[in-house]
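Asks: no FASTA, just this:
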């Protein structure tokens, strides 16, 4: 039995998009905009400095910004290479999904998912030993990523691949960060 990945993705898109009741539309519309998360971003940045020396906090901030920046570049490059249409631009889907937001650029893969997972995984790996409930920050990329399906602008595969790419890059940057920390400690002695 052959599985058609496009059909599977489209069917899952319709199912998930319609799973959210209309009463939650304002919530998903709010969650999907990056600017609404700025206070949370400031909190995350502050975590690097709260229980760490300034140099270590600054290095952590530098690495998380580099990680998110590279993730964003890779995401945009992939979108322009793959050129996958968004669900909100597909005529066959327009009758069966809710569209609450209408970007026109390409879909694969989700920048919301890739960058939010890149930041969250890096921050979690870097600071998990200092903050007891730090795992709660994963609520952010999950809601942020799911919002893209519920507002009708990303297929589930866009979100899944974005999350995986962001996670892989975060792990790589975390390893580089640890290497840089060892060099910083060595130079400091």
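Replies: Everything's here; your move. Note that the coordinates shown come from a computational prediction; the quantities given were computed from them, not determined experimentally.
Asks: CA atoms for contacts and neighbours, from now on please.
Replies: Noted.
Asks: Can you verify my assumption that residue 125 contacts residue 174?
Replies: Yes: counting by CA atoms under 8 Å, residue 174 is a contact partner of residue 125 at 7.0 Å.
Asks: Comparison target below:
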């Protein structure tokens, strides 16, 4: 298989998804610049002091777009595009969980609320109703952010209509990352690393599917097909009696 016909070649991945990657690079560099210009905890306080009822509700539910429900949603989409892509969804979940757990265990950074408490500043924080406060030492990196960027990067590489899908699929994981800071779950540094690792994993797992299953594959590259309206009409016409034919009898 030559490079031009291989959808998982580095050249084709960049060419077909350039808009997505450029948008990610811009987001990441802006966020990294902000990180360099603030001190620890400023990111949490920035959002905490600007909380609104609408923001609380939006981010409390939006953060779930990096959880299991999002994997189910993406799986439903991919079943209509490629069984190859669909089979990778549980693999993505396992890999993200393992990598996130390993990095958290290595670095053992305190969660924001614990950090504020240890520095005698927890009185500055306003908790959000319905949101559990994490007090552990597993803040770095953000697992939700890593999960979202892995999942939606993989989906962006799989889907057609690259321009509109790139906008939607970069906005979703960014929203998840912001939600983790807003909900006092993670610092900006946790989100930055989670996002970077997530995009890398998304690309590598996209390439992995073409290693696990040869391309093209007789059934892996198939997908679930819905019956078209024209097909339904043809079926109905076949089972309905023909009035003119009955008159002739």
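Replies: Cool, the structure landed. If you're wondering where the values come from, they're calculated on a predicted model, not measured in any experiment.
Asks: quick one: which of residue 125 and residue 174 of the first structure has more around it?
Replies: residue 174 (22 against 15; other CA atoms under 10 Å).
Asks: which helix is the longest one in the first structure?
Replies: Longest helix of the first structure, by residue count under DSSP state H: helix 156-188.
Asks: all helices of the first structure, in order?
Replies: 5-19, 25-31, 38-50, 54-82, 91-94, 111-127, 139-150, 156-188.
Asks: packing partners for the second one?
Replies: With contacts defined as 3 or more CA pairs under 8 Å, 6 or more residues apart in numbering; DSSP states H and E, helix 25-31 of the first structure has these neighbours: helix 139-150.
Asks: how close does the helix it packs on sit to the second structure?
Replies: Helix 139-150 of the first structure differs from its equivalent in the second structure by a mean of 1.4 Å after superposition (mean CA distance after the TM-score superposition for the first structure).
Asks: in the second structure, what residues pair with that helix?
Replies: Here helix 139-150 of the first structure aligns to the second structure at residues 171-182, judged by TM-score structural alignment.
Asks: Quick check: buried residues in the matching stretch?
Replies: 171, 172, 173, 174, 175, 176, 177, 178, 179, 180, 181, 182 (16 or more other CA atoms under 10 Å).
Asks: Check stretch 40-51 of the first structure too.
Replies: Buried-residue list, stretch 40-51 of the first structure, by 16+ other CA under 10 Å: 44, 45, 47, 48, 49.
Asks: Make CSV out of these and add distance to residue 31 of the first structure.
Replies: Shown next, in CSV, are the buried residues of stretch 40-51 of the first structure (distance: CA to CA, whole Å):
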residue, distance to residue 31 of the first structure
44, 17
45, 20
47, 22
48, 24
49, 27
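Asks: Closest to residue 168 of the first structure out of these?
Replies: residue 44 (19.9 Å; CA to CA).
Asks: Residue in the second structure paired with the closest one?
Replies: Residue 44 of the first structure maps onto residue 74 in the second structure, by TM-score structural alignment.
Asks: Which residue, other than its chain neighbours, is closest to its match?
Replies: Residue nearest to residue 74 of the second structure in three dimensions, not counting chain neighbours: residue 155, with 7.4 Å by CA to CA, 6 or more residues apart in numbering.
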